[in-house]
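Chemist: sequence and computational prediction follow.
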Amino acid sequence: MIERGLAHDGTIEREGGLERVAAAFTPVVDAARTRIAGTFTSARMHSAYLYGSIPRGTAIPQVSDLDLQLALHHEPTEADRADATAIEAALNRAFPQIDGAGILLTSTHVLLSELERHDAGFFIACLCTPLLGPDLAQRLPRYRPTTELARETNGDLALALDRWRTRAAQATADADRRTLSRVVARRIVRTGFTLIMPRWGGWTSDLNASAELFGRYYPQHADQMRTAATIARVPSPDPEVLSTFIDDLGPWLASEYAAVHGEKTPRPAH
């Protein structure tokens, strides 16, 4: 039985916690906290968060990433990005148990904005674990598995497909195709899950569970979604795999998503 991830009042429970971090990743998290605090002072950064498999307690050494979100007092600058890149590089050098560190930079203005209430706001409130500073979740609502949440989290798959086609055409090395296949497969599975999320009535970030649940509602695409869940964990350099997601399953999924939930509210161009 797949847990629905809901509190007693029907709202989505926050996933993850520092107490769930496995011993193999504790030194990584400690080092990340120290480096971030030493670089992004309280004058620059409001708070920092972990997300992904490490705070959920499902990370696998040498396979899983270290994923971090920093909430800045201002819009990210080139200096902020350079500092984040330096921290990522230092963590990658020091800890072979992670398959890369990634730091997202976003201003508190954006994270708390009405436009991002059901996307970046939901991400902070339900999918991120506080690491440093005051928790922005205290300034955000409780969320339910609604069509609005589905639309605003993943209702822009069509735009992503255009970007992926360009990247796939430009990929010349197996390493590039592996990286892209992982990105594409993860997004496909998450979009497939949020497509059926309001009907199922719960939340999960588990990719296998997401694929299984999707298959209950769309059995004709169940095998493709299970394949996507596999590629999300074990990326493939095969161009045919990418083509299946980008030119077959992806376009169908984007069309069905728009029909069921509508398209995501457009964001300003950068």
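Modeler: Everything's here; your move. Residues are numbered from 1 along each chain as shown.

Chemist: could you use CA atoms for every contact and neighbour count after this?
Modeler: Will do.

Chemist: neighbours of the closest residue to residue 135 other than its chain neighbours, how many?
Modeler: Using Cα to Cα, 6 or more residues apart in numbering and skipping residues adjacent in sequence, the residue nearest residue 135 is residue 47, 6.9 Å away. By other Cα atoms under 10 Å, the residues close to residue 47 number 23.

Chemist: ok but residue 47 is inside a strand, no?
Modeler: Yes - applying DSSP: H, G, I helix; E, B strand; the rest coil, one finds residue 47 inside a strand.

Chemist: next up, a structure to set beside the first:
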Amino acid sequence: MAETGRRRGLDSRGYIEREGSLGRVPGAFRAVVAVARDQVLSMLAARLHSAYLYGSIPRGTARPGRSDLDLLVALREEPTEADRAETRVLDETLDKEFPQIDGARTLLVSRARVLSDLERYDLGWFVACLCTPLLGEDLAEDLPRYRPDSLLARETNGDLALHLPRWRERIAEASTDEARRSLVRGYSRRLVRTGFTLVMPRWNGWTSDLREMAEAFGEYYPERAAQMRTAAVAAYEPGAVSGGPVAHAAVLRSYVDDLGPWLAEEYARVHGVKTPRPGDR
């Protein structure tokens, strides 16, 4: 089982260390990060509170032509539809201009939402621990330190059961293998991360590496370990699923008929259900 003592991702006091830094951005991605920074600053101007990078680029593990550019932008007020439209244009422009990224995605939020009590152990934790400051004042200064405990597990991924009905709808609507491959990638990532946070308090650490997440999960649920390892591979390389369109459809069915429902039930049993958000159905 997990070794005792300090685990990767924790500081000497047992808090989750912030991952990523601008110094870790690979050379191939520095130009796109610089342009994104300048465009966000120009586009949002006085409404901008802060902006962050997250994902593989600030962690230094991004692969040219394979990795996304992920941005989180916090505004001083609630984002408007006009703000969202502008950021969609920004994402499309960056994706077209820089072949080293496989898409750009900007998550637009308000300062108040990040710092709210409701989001303290979800979006707040995400900003404080998984986001790298790019512009403005760092919201992490107004957030607590976080341990890999059951509260964090519940509030980050304790809502899988709510997502499964919509997953089934999207799978039924997916009419091309490209669409199914995209769903395999996204749902695989969500399941692996949920499997990891299920065992995170016992494993006593943090990692964003999906393969390491799957291995940690397998230490405590060996009967499901092979499924989670396969999901980790599909999360990085959905094309690695052999068998083409039929295989992708089968993987998706297994997620919503077997692994997903089991994981949601086990998660609720161990950690409870995430605090409801407005709009949950």
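Modeler: Noted; the coordinates are in hand. Bear in mind that the values here come from a model prediction, so they are computed numbers and not experimental data.

Chemist: circling back: quick one: map the residue nearest to residue 135 of the first structure onto the second structure.
Modeler: Aligned by TM-score structural alignment, residue 47 of the first structure pairs with residue 50 of the second structure.

Chemist: would you agree its match is in contact with residue 137?
Modeler: Yes - if you go by Cα atoms under 8 Å, residue 50 of the second structure and residue 137 touch, sitting 5.7 Å apart.

Chemist: and residue 149 of the second structure, what's its match in the first structure?
Modeler: So, by TM-score structural alignment, residue 149 of the second structure is matched to residue 146.

Chemist: how close does residue 223 of the first structure get to residue 239 of the first structure?
Modeler: Taking Cα to Cα, to the nearest Å as the measure, residue 223 of the first structure falls 19 Å from residue 239 of the first structure.

Chemist: I should have written residue 168 of the first structure there, sorry.
Modeler: 8 Å.

Chemist: equivalent analysis for residue 269 of the first structure, please.
Modeler: Taken as Cα to Cα, the span from residue 269 of the first structure to residue 239 of the first structure is 30 Å.

Chemist: and those two? Which one has more around it.
Modeler: residue 239 (15 against 4).

Chemist: with adjacent residues omitted, what lies nearest to the more buried one?
Modeler: residue 177 (7.2 Å).

Chemist: can you pull the contacts of the counterpart of residue 198 of the first structure in the second structure?
Modeler: Alignment note (TM-score structural alignment): residue 198 of the first structure maps to residue 201 of the second structure. Each residue near residue 201 of the second structure by Cα atoms under 8 Å, 6 or more residues apart in numbering is listed here: 148-150, 153.

Chemist: same thing but 10 Å
Modeler: With contacts taken as Cα atoms under 10 Å, 6 or more residues apart in numbering, residue 201 of the second structure has the following neighbours: 147-153.

Chemist: let's have these in TSV, adding secondary structure, neighbour count and distance to residue 87 of the second structure.
Modeler: Converted to TSV, the contacts of residue 201 of the second structure look like this (DSSP: H, G, I helix; E, B strand; the rest coil; neighbours: other Cα atoms under 10 Å; distance: Cα to Cα, whole Å):
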residue	secondary structure	neighbour count	distance to residue 87 of the second structure
147	coil	22	33
148	coil	21	33
149	coil	19	34
150	helix	18	35
151	helix	17	33
152	helix	21	30
153	helix	26	30
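
Chemist: what's the first-to-last distance across stretch 126-137 of the first structure?
Modeler: 8 Å.

Chemist: tally of neighbours for the closest residue in space to residue 96 of the first structure that isn't next to it in sequence?
Modeler: Once flanking residues are discounted, residue 96 of the first structure sits nearest to residue 62: 6.3 Å by Cα to Cα, 6+ apart. For residue 62 of the first structure, the number of neighbouring residues by other Cα under 10 Å comes to 12.
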